[in-house]
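A.B. asks: Pasting the sequence and the predicted coordinates here, then a few questions.
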Amino acid sequence: MSAIPQASEAPQHEKKGTFVTYPDSPFELFQPYPPAGDQPQAIEKLVEGVQDGEVYQTLLGVTGSGKTYTMANVIARLGRPAIVFAPNKTLAAQLYSEFREFFPHNAVEYFVSYYDYYQPEAYVPQRDLFIEKDSSINEHIEQMRLSATKSVLERRDTVIVATVSAIYGIGAPEDYTQMRFIMRIGDKIGQRDVISQLIRMQYNRNEQDFARGTFRVRGDTIDIFPAEHSELAIRVELFDDEIEQLQLFDPLTGRIRQKVPRFTVYPSSHYVTPREKVLSAVESIKLELDERLKFFVAEGKLVEAQRLEQRTRFDLEMLSELGHCKGIENYTRHLSGAPPGAPPSTLTDYLPKDALMFLDESHQMIGQLNGMYAGDRARKETLVAYGFRLPSAMDNRPLKFEEFEARMRQVVFVSATPADYEKQHAGQVVEQLVRPTGLIDPEVEIRPATHQVDDVLQEIRIRVDKNERVLITTLTKRMAEQLTDYLSDNGVKVRYLHSDVDTVERVEIIRDLRLGQFDVLVGINLLREGLDIPEVSLVAILDADKEGFLRAERSLIQTIGRAARNLNGKAILYADRMTESMKKAIGETERRRARQVAHNEAHGITPRSIQKQIRDLIDGVYSEKASKEQEKQELQRAMVEDMSEKDISKRIKQLEKQMLEHARNLEFEKAARVRDQLALLKEQAFGASVHDNVAIGSGGKKS
């Protein structure tokens, strides 16, 4: 058990650690500290559960117990590809950057929706209004999505962090792999054949602007910028209709990185389809169109019939000539040759059979996965009824929950507060209640709500004398504002965190709270990320007996947990009666406390608050240059968070243009500086800078 004191020291030398490998596992895990607290037994049980063939398991981990680290250890031990689902992009970016730290030498990929802005096509019959599909695609996320499918098809050491976007249709894996272009030195192939193969894969020839998804030709030398890479291109040198040399090079500076014996170029879109499939799809679309037109004419709906014929014939011509058209996803069923009503191909179909699935914050994820199908269906039914789309467009849809269930591999639900679905399905519930720091859950006390405001004021004064902070959660905006005014009038330094506060301001408010610029933070929903503050020793929940979303069992447990980072953590619930939710929440917190105290006594651990971060920040504000830099970056990151995805995309495009301009003028130092700015922006937008995973030959190592 000597690992435990070591783990509690870990924050002081974060970057120190060791790389660990396991037999028959392609993963190299970076361990900043050995697993501690409840982590070793949780890892052991989950690994055993998977090996014993358990399909469903639940990891019930309290806040601050290092659930991501446990997941990383389980993945490394089992040596199988894994996919981790997160309920939103913010959390996905956070997980992506953490997994990148744990697996720096493996393929950690990111698969989220690539739309900065998306207006699906829709029809409003009451106003006879058709809304054309309008979207703006973030090409960096598109590149990361292509990189994810490439890695999962080529490598075993892949971890994909995904959102619910992964249950929406993308092209079939067999078409995608059939269309890839494998090049080996010595292969017999002519220049024209290389070009026509690239055109079939939806690459564009562009001699001027060498960008992702394009190629250029100079005599017998063809440069290809693969769609799934961001900073890597391949040069193919032909001699006498034979591949003489393959070189990886930097598309910006033209510097050769290395020579390779073989290289695979993947299609520039998930929707590419082999020519023969496109032609047979055109025929089956014509048949469906004739059938549908007869139906409309018989019903006397001539406007709808004309509209459908005009739109579909145009698409058919595009498909015949180019092999793709706008809105090609609506013909997915014909292109894949699937029967009506069959589920679409999604990212889950690209995963090998033995992949592991983790559903992080599963109590939110399950609800999301459940709700996607119905909303999509309602919109499409109107489009089909009024002749904007063929009935087969209904099959371009997200998976129904039952279909997703059928595609689930061995799955681990991860949550501090599992919901009913996980409870019914979990073959084994693994608890991770003991934190590596030895900190225990706060004690919970119930007090009458009648004099809650005066009582809170007294409690605040006790905390302020000890230089500790307080979080107070109310039920309504009005109550929060009145309470803030009252406390302020009574000499308390207080701020109110409401939904209109933007991200930059939020970072500043939280930082000021930690620095002691003020002592009390009042809010309505304190469950948002970023509020785990070690200096908070009291969480006060006003009107805890008013049943509802913010006072439900799960919300209460999560809110109480906000005081769990402090040694003297305490939660006070103000209520005049004991609700069922309160009873359950308090019972669960007490059970966890008892477990944690027993563990600490058995192993002689003295819990201690997390100290380091605050000291750094204080130094930063008053003296230390490095920490000032950190603060500047924190604010810059917040500004990026506050930019809309469209603005981020615009800014990235501007910088890329600037970078290429410098490169053209042979100002490589300036170009490199802009590239560093770009990397920082991408890191702040996506949680980690976009990178290239390259499998050379058949070895799965990143070069």
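C.D. replies: That came through, no problem.
A.B. asks: C-alpha from now on. contacts and neighbour counts both.
C.D. replies: Fine.
A.B. asks: what are the ranges of the helices in the stretch 301-450 of the chain?
C.D. replies: Listed in chain order, the helices of the stretch 301-450 of the chain (DSSP state H, counting those that start in this stretch) span 302-322, 332-336, 347-350, 362-385, 401-407, 420-425.
A.B. asks: tell me which strands and helices the first one is in contact with?
C.D. replies: Packing partners of helix 302-322 (3 or more CA pairs under 8 Å, 6 or more residues apart in numbering; DSSP states H and E): helix 275-298.
A.B. asks: which secondary structure elements does the helix it packs on contact?
C.D. replies: Packing contacts for helix 275-298, counted by 3+ CA pairs under 8 Å, 6+ apart, involve helix 302-322, helix 332-336.
A.B. asks: How about residues contacting the longest one?
C.D. replies: Counting by CA atoms under 8 Å, 6 or more residues apart in numbering, the neighbours of helix 302-322 from elsewhere in the structure are 278-279, 282, 285, 289, 292-293, 296-297, 324-326, 386-390.
A.B. asks: what number of residues lie near the nearest residue to Val164 once chain neighbours are set aside?
C.D. replies: Of all residues not flanking Val164 in the chain, Leu369 sits nearest, at 6.6 Å (CA to CA, 6 or more residues apart in numbering). Neighbour count of Leu369, defined by other CA atoms under 10 Å: 22.
A.B. asks: One more to weigh against that first structure:
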Amino acid sequence: MEYQLTSEFKPTGDQPKAIAQLVQGVESGEPAQVLLGATGTGKTFTMANVIAQTGKPALVLCHNKTLAAQLYGEFKAFFPNNAVEYYISYYDYYQPEAYIASTDVFIEKDLAINEEIEKLRLHCTSTLLSGRRDVIVVASVSCIYGIGNPEEFSKNVIFLAPGLRYSRNNLLYQFVQILYSRTEVEFTRGTFRVKGDTVDVFPAYADFAYRIFFYGDEIEAIHRIEPQSGKKLSEEKSISLYPANLFVTGKDTLNQAIKEIQFDMMAQHAYFEKEGRDSEAKRIMERTEFDLEMIRELGYCSGIENYSRYFDGREPGGRPFCLLDYFPNDYLMVIDESHVTVPQVRAMWGGDRSRKTALVEYGFRLPSAMDNRPLTFNEFESMFRQAVFVSATPSDYELTRAAGVVVEQIIRPTGLLDPEIDIRPSSNQIDDLLDEVDNRVKMGDRVLVTTLTKRMAEELQKYMERLGIKSSYVHSDVKSLDRVEILRQLRLGVIDVLIGVNLLREGLDLPEVSLVAILDADKEGFLRDQRSLIQTMGRAARNDHGKVIMYADRMTGSMQRAIDETNRRRAVQMAYNEENGITPQTVRKSHDEIRSQTSLSDMRRIEPVAYAGPDSDTLTLAAEPVIAMMTRVDLEKLIKQTEKQMEAAAKDLDFLQAAKYRDELAQLRQMLKTKRE
């Protein structure tokens, strides 16, 4: 099936030219291209057009779940009749197992799996293996982590059709082999039930179930049904039932893996005994034998991914299978915000390996656990033939990889311009800044101020507070979810000035901000290099009165390059507006719209409510005085209730609300420890 792009908008500005250049590059076989798009120029719409016109399966890779949810919603709206899939980490909460040798503390693995996301991940892999070409997968960097062998996964697909001769008992056996569970009570995803000659199966990746009717050893009919009511939805001519888990494996492979695990267990035990480390020798035997017993009885165990090398048939040190293996060879990779996403991919392997090394060294895991890992960066690079790096400030890596193939998109559909830039001496920067803040507040606008240090941000905020200026600061010591509330307060006018260090650079849609002030702009370094300055200045590009003030006593090379690039873009944008009679105008939203505004999180367009931090009017459960008076039994009940609320929010992919409950849960559990029986 071909892509069908649906949108009430048409490419405007320099979008048509960018689309044509990118499509030509893909069709001519360019291995890498860069889409250099300024803030607010419609880069997502451009990439949707490129994907539609090239007709290739596509992977859209981004650096966090929130951005992935937003992109998934946008692509789902652009391609309602095609397969748009969502692949992120399926943990609502994940504490990996770890050992801290200095304190002799072992941390057990603790996790909460989001069943809805697990369904979407399975649906994604099933769609990719179905042979469809009109597939767009929006994924976080979790797609480079190891999953099951795609060949083994596809070998375990069950094909059924009316008229096919099939023993009912044999079919039930095959369901168990692909990790479906038989049930007589609750009919949930990944289960099947039997009533005489009728078999119901609920695919692990779907919202509907199948009812299979047998007549002797022949399939008489297959109906698609509602899982709860059993109501018939349609009659199927044929179905393909995919495994209920990505780590499915055949019986022969399982038996061979058990033998190899036993062999390596004995070898590691002998190594520890030779070294005189009896506790490690005993530990590796006990833990591995327990896992083997579980695998023999159930086909899996907790932490089975640490044995994935045996099930995949890989050599020690071999590359693990990941989502990229499920794509056809000619797929197109789109790396969004590549200047952030690429370094994140590069860092994954090292962080995982440092934790695993301690577990293996002290006998908590076999050396094979080291091969349950994300891809190295070199392995990642070898996994795609064509890529488009999308960024407003591409790094040297992307520019080098693209070998100069850079496509610009700097004209905004709204006509808004890159901000004016004013350079002022730093000797009187605070007094001058206060005058500018006063002017902008009188206009009803907001101000962003960037400092060099956290301490400076905090002290400046205290000073402004003493002067009666509504302000706040935000930096890495402020909790992530509290940052969301602070930004919301800025947009609502609860605060007028927001002071930060490095968190006010990119990804913020703040049309109310008309002034960005950069203190000590001439202090050359990471926070004041060309890319950081361009990103910071871009926060004023959403307002028709946008202005940037750099406080500096000298002109650095980074400043000059950032100013030249901003002025160049501004000149192009102004010429386009004059030629087309466009008047720039800020897109302002009402308070109600700001309160409800958030990312699209899934195909149902659920709009999560932002988490209110401790400065808001709503207190968390753990902060209420009545909690402190609860008995241990009542507190345990409240913990269970909060767990259910967290799971319900997570099932709806409402990450912010789920995180709120998660934080409350941590506080309640801490309080429970202090209670006496």
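C.D. replies: Looks like it came in fine. Just so we're clear, the structure is a prediction, and the values are computed from it rather than from any experiment.
A.B. asks: List the TM-score for the superposed pair.
C.D. replies: TM-score for the superposed chains, counting by TM-score structural alignment, normalised by the length of structure 2: 0.85, backed by 627 aligned residues with a CA RMSD of 3.1 Å.
A.B. asks: re the thing from before, list buried residues within the contacts of helix 302-322 of structure 1.
C.D. replies: Buried members of the contacts of helix 302-322 of structure 1, scored by 16 or more other CA atoms under 10 Å, are 278-279, 282, 285, 289, 292-293, 296, 324-325, 386-390.
A.B. asks: sorry, back to before: quick one, which of the helices of the stretch 301-450 of structure 1 is packed in tightest?
C.D. replies: helix 332-336 (a mean of 23; mean count of other CA atoms under 10 Å).
A.B. asks: Where does that one end up in structure 2?
C.D. replies: Under TM-score structural alignment, helix 332-336 of structure 1 corresponds to residues 308-312 of structure 2.
A.B. asks: on average, how far is that stretch from the matching bit in structure 1?
C.D. replies: Mean deviation of stretch 308-312 of structure 2 relative to structure 1 after superposition (mean CA distance after the TM-score superposition for structure 1): 1.3 Å.
A.B. asks: what comes into contact with that stretch?
C.D. replies: Contacts of stretch 308-312 of structure 2 (CA under 8 Å, 6+ apart): 148-149, 249, 253-254, 257, 260-261, 315-316, 320, 368, 371-372.
A.B. asks: Apply 10 Å and report the result again.
C.D. replies: The contact list for stretch 308-312 of structure 2 (CA atoms under 10 Å, 6 or more residues apart in numbering) reads 146-152, 247-250, 253-261, 304-305, 314-321, 368-373.
A.B. asks: Mind giving me the PyMOL select for those residues, buried ones only?
C.D. replies: Buried residues within the contacts of stretch 308-312 of structure 2, by 16+ other CA under 10 Å, are selected in PyMOL with:
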select buried, resi 146+147+148+149+150+152+247+248+249+254+257+258+261+304+305+319+320+321+368+369+370+371+372+373
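A.B. asks: so what secondary structure elements neighbour whichever helix or strand Ser627 of structure 1 is part of?
C.D. replies: Using DSSP states H and E, the element containing Ser627 of structure 1 is helix 625-642. In this structure, helix 625-642 of structure 1 packs against helix 503-515, helix 612-622, helix 645-664, helix 668-686, with contacts taken as 3 or more CA pairs under 10 Å, 6 or more residues apart in numbering; DSSP states H and E.
A.B. asks: Switch those over to TSV; also include mean neighbour count and distance to Gln247 of structure 1.
C.D. replies: Listed next are these as TSV, based on neighbours: other CA atoms under 10 Å; distance: least, CA to CA, whole Å:
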stretch	mean neighbour count	distance to Gln247 of structure 1
helix 503-515	18	44
helix 612-622	14	46
helix 645-664	17	20
helix 668-686	18	21
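A.B. asks: For those helices, please prepare a markdown table with the additional fields distance to Ala72 of structure 1.
C.D. replies: Listed next are these as a markdown table, based on distance: least, CA to CA, whole Å:
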| stretch | distance to Ala72 of structure 1 |
| --- | --- |
| helix 503-515 | 28 |
| helix 612-622 | 24 |
| helix 645-664 | 29 |
| helix 668-686 | 20 |
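A.B. asks: Out of those helices, which gets nearest to Ala374 of structure 1?
C.D. replies: When these are compared by CA to CA, helix 645-664 sits nearest Ala374 of structure 1, at 26.4 Å.
A.B. asks: and that closest one with helix 625-642, angle?
C.D. replies: Angle, helix 645-664 of structure 1 to helix 625-642, by axes from the mean of the first three to the mean of the last three CA atoms, to 10 degrees: 120 degrees.
A.B. asks: can you list contacts of helix 645-664 of structure 1?
C.D. replies: Contacting residues not belonging to helix 645-664 of structure 1 are listed as 114-117, 136-141, 209-211, 251-254, 640-644, 666-675, 677-679, 681-682, 685 [CA under 10 Å, 6+ apart].
A.B. asks: give me that answer again for 6 Å
C.D. replies: 116, 671, 674 (CA atoms under 6 Å, 6 or more residues apart in numbering).
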